[in-house]
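Engineer: Fold the following and give me the result.
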Amino acid sequence: MRALIVRKEGDGKPVAGVEDISEDMLPEAEVTVAVEYSTVNYKDGLCIGPGGGLVRKYPHIPGIDFAGTVEASSDARYAPGDKVVLTGWRVGEAHWGGYAEKARVRADWLVPLPEGLTTRAAMAVGTAGFTAMLAVMALEDHGLTPGHGEVLVTGAAGGVGSVATAILAAKGYDVAGVTGRPEQADYLKSLGASRIVAREELNETTKRPLEAETWAGCVDAVGGAMLARVLGQMKYGGSVAAVGLAGGADLPATVIPFLLRGVNLLGIDSVMQPYDARVRAWEQIAANLPMDKLEAMVTPATLADLPGLGRDILKGQVKGRVVVDVTA
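Structural biologist: Presented below is the predicted three-dimensional model:
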């Protein structure tokens, strides 16, 4: 079987390359999956390259998500021929992941592929899209409905932001997409964004704890000073779903938006989500994500492309979703 293997050289520097390895090298677990597609996420870039403290030991197979067909299973929930998808559970980080023609994982980590999705479409969604749907679900669970004002998406041209923009627009929301790349304006409008907000308008801190009430909701992939600024611009009772920290882990904010406007800051974790929440999110994806918009986000890739893509995504140079055909 072919796999992208990351090994450490004598100087301790990780080096990635495609190799032929024995299936016997796969870890012990209940289900063996013939992997068809995977994706490229920021964590994948770390695991392909510097490690980022995520990889426990080498050699390592990255790939934090994948979709494919069950080949063998000792768990009654899955049988050969079943289509499945996996995201999270530290697969591709602490455990060998999806950048290989086969993966062996725990049955508890898998979700049946929902009706209406192919394995390729599932990985066009991937961890980023799954996280985006969790964020939209959390906003709606906290009262967000169409017609109450603009919903802001920060880091809108990235993987999570692209899918969040498409989902929200398809649900009837007015979406304002934030990007620091003006050349992505047409791309974001094609996904359904009704207006583009320049990153420079939001990435500076302000001494004012509250500004004009502007946003009915927000999916934030940036964190840092931008998240602090957005909190002070939320409408009364509005919520921000925090999904990332591209702009930093610090939050230079005050409690005033929470106390005077009843603003909610909702943390979104996609790694350890329980099974029922995963199934609900994937069903919502199949029902609400427009497939034509999804396809417009996709850049195809192969295992051989991954070392370069890993470097690119760490530099913020990857747009939308990369779908890796593991069999190509």
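Engineer: alpha carbons only for contacts and neighbour counts from here, please
Structural biologist: Will do.
Engineer: I'd say Leu289 and Ile167 touch.
Structural biologist: Yes - the criterion here is C-alpha atoms under 8 Å, and Leu289 meets it with Ile167 at 5.3 Å.
Engineer: quick one: which of those two has more around it?
Structural biologist: It is Ile167, of Leu289 and Ile167, that has more neighbours when counted by other C-alpha atoms under 10 Å, with 27 against 22.
Engineer: Figure out how far stretch 242-256 is from the centre of its chain.
Structural biologist: 18 Å (C-alpha atoms, centre = their mean, to the nearest Å).
Engineer: Need the contact partners of it.
Structural biologist: 131-132, 135, 205, 209-210, 219-229, 231, 265-269 (C-alpha atoms under 8 Å, 6 or more residues apart in numbering).
Engineer: In strands, which of those fall?
Structural biologist: In this view, those that belong to strands under DSSP state E are Val219, Asp220, Leu265, Leu266, Gly267.
Engineer: I'd like the structure of this one too, to check against the first:
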Amino acid sequence: MFKGILIEKDDQGYRATLQSIDESVLNAGDTTVSVSYSTINYKDALAITGKSPVVRTFPMIPGIDLVGTIEQCDSGKFKPGDKVLLNGFGVGESHCGGLAQKARLNSEWLIPLPTAFSDRQAMTIGTAGYTAMLSVIALEKQGVTPEKGEILVTGANGGVGSFAITILAKLGYTVVASTGRPEQADYLNKLGAKEVIDRSTLSSPGRPLAKERWAGAIDSVGSHTLANICASTQYGGVVTACGLAQGLDFPASVAPFILRGVTLVGIDSVMRPLADRVEAWKRLAEILGQTEFEDICTDISLSEVVEVADKLLAGQVQGRVVVDVNR
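Structural biologist: This next block holds a predicted model:
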């Protein structure tokens, strides 16, 4: 038996509770991991609250991120005692995830924990920081350099936004942060944002083309916000899309793409090939120092997960939430 959050759906309804869980609940896999830390991402909060049909099978342990120590690995890829981490691959949706003290996984989903990071630091980064890094790499590969101009980051107070600002600023980019919580501008400025704008300037229906401003953008919001970003991106600029906090829709026109040569790059973190994952984590280890983590991270225990999930969806959580599953 081990402690964890278990999501159940039956005649009594949909519920997520902290329980003692039997190992028989775990899915098949060739590797068993003793989990040390997990996180709460936006997708985890949707799964825990049931506000979106994230979970595919029941019962389910949520948690799309985890870090821990190998207990057993039948594939031979890892040996007992190795430190590993996981982001995505349907874990927490169709395969039991990281918000528990134990996980059974497929070894090809795991990568070694970079030696630069502690377990806790790796989960402070988690899928949010890893997605932000994938987005920055996409801008770089499309030729967006610091000299090209301002980079917009939306959803700036969230996990992806916080890390995107930090990474871009450390690489020398001029970052403009868009947020629905302008009263927290000091936090965003401390991360490296040169300017903070209210998300309302982007979130309403806009024109097919607007005044050119952004050399690039990292958007975790979608909907009208993404459409307006594309409409105001410079000629040849690049926009990365990695989230849907405002909505799944994209009410835009082709004008920015055929008249200004704007490039829209989709960022998927869930099924990303192993080589891309390793590259992203290598870059994170090179870029991030030890001081960034305390500014971005809040620590909680498993007993606080369900309450914090509601707060995250309500926009009341700043930065990253790291879950010590053994506390």
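Engineer: thinking again about what came up before, going through the contacts of stretch 242-256 of the first structure, which ones are buried?
Structural biologist: Buried members of the contacts of stretch 242-256 of the first structure, scored by 16 or more other C-alpha atoms under 10 Å, are 131-132, 135, 205, 209-210, 219-229, 231, 265-266, 268.
Engineer: now, which of those residues lie within helices?
Structural biologist: Thr131, Ala132, Ala135, Gly224, Ala225, Met226, Leu227, Ala228, Arg229, Leu231 (DSSP state H).
Engineer: ok, so of these, who is nearest Arg2 of the first structure?
Structural biologist: Arg2 of the first structure lies nearest to Thr131 out of those, by C-alpha to C-alpha, at 28.7 Å.
Engineer: Does that closest one touch Ser270 like I think?
Structural biologist: Yes - using C-alpha under 8 Å, Thr131 of the first structure is in contact with Ser270, at 5.6 Å.
Engineer: For those two, list the residues in contact with both.
Structural biologist: Shared contacts of Thr131 of the first structure and Ser270 (C-alpha under 8 Å, 6+ apart): none.
Engineer: residue closest to the middle of the first structure?
Structural biologist: Ala128 (1.5 Å; C-alpha atoms, centre = their mean).
Engineer: any idea whether it is helix, strand or coil?
Structural biologist: helix (DSSP: H, G, I helix; E, B strand; the rest coil).
Engineer: Helix or strand for the nearest residue to it once chain neighbours are set aside, just tell me which one.
Structural biologist: Closest residue to Ala128 of the first structure apart from its sequence neighbours, by C-alpha to C-alpha, 6 or more residues apart in numbering: Val160 at 4.5 Å. Using DSSP states H and E, Val160 of the first structure falls within helix 159-170.
Engineer: Mean distance of that helix to its aligned residues in the second structure, please.
Structural biologist: Aligned to the second structure and superposed, helix 159-170 of the first structure gives a mean residue distance of 0.5 Å (mean C-alpha distance after the TM-score superposition for the first structure).
Engineer: Return the list of helices and strands in contact with that helix.
Structural biologist: Packing partners of helix 159-170 of the first structure (3 or more C-alpha pairs under 8 Å, 6 or more residues apart in numbering; DSSP states H and E): helix 119-141, strand 151-153, strand 175-179, helix 185-191, helix 291-296.
Engineer: can you tell me what part of the second structure that helix aligns to?
Structural biologist: Aligned by TM-score structural alignment, helix 159-170 of the first structure falls on residues 159-170 of the second structure.
Engineer: Check which residues of the matching stretch are buried.
Structural biologist: Quick answer for stretch 159-170 of the second structure (16+ other C-alpha under 10 Å): Gly159, Val160, Gly161, Ser162, Phe163, Ala164, Ile165, Thr166, Ile167, Leu168, Ala169.
Engineer: Go through those and name the one nearest Phe2 of the second structure.
Structural biologist: Gly159 (28.3 Å).
Engineer: OK, contacts around that closest one?
Structural biologist: Asn41, Ala128, Gly129, Ile296, Gln318, Gly319, Arg320.
Engineer: Likewise for Val175 of the second structure?
Structural biologist: Here Val175 of the second structure is in contact with Glu150, Ile151, Leu152, Val153, Ile165, Leu168, Ala169, Gly192, Ala193, Lys194, Glu195 (criterion: C-alpha under 8 Å, 6+ apart).
Engineer: Surely the third one touches Ile218?
Structural biologist: Yes - judged on C-alpha under 8 Å, Leu152 of the second structure makes contact with Ile218 at a distance of 6.3 Å.
Engineer: thinking again about what came up before, thought the residue nearest to the centre of the first structure was touching Asn41?
Structural biologist: Yes - under the contact definition of C-alpha under 8 Å, Ala128 of the first structure touches Asn41, with a separation of 7.3 Å.
Engineer: just to revisit the earlier point, ok, the residue nearest to Ala128 of the first structure touching Ala221?
Structural biologist: Yes - contact status for Val160 of the first structure versus Ala221: in contact at 7.3 Å, counting by C-alpha under 8 Å.
Engineer: Starting from Val306 of the second structure, give me the distance back to the nearest residue to Phe163 of the second structure once chain neighbours are set aside.
Structural biologist: Nearest non-adjacent residue to Phe163 of the second structure, counting by C-alpha to C-alpha, 6+ apart: Gly129, 5.3 Å away. Going from Gly129 of the second structure to Val306 of the second structure by C-alpha to C-alpha, to the nearest Å gives 22 Å.
Engineer: Neighbour count: these two, which is higher?
Structural biologist: Gly129 (25 against 18).
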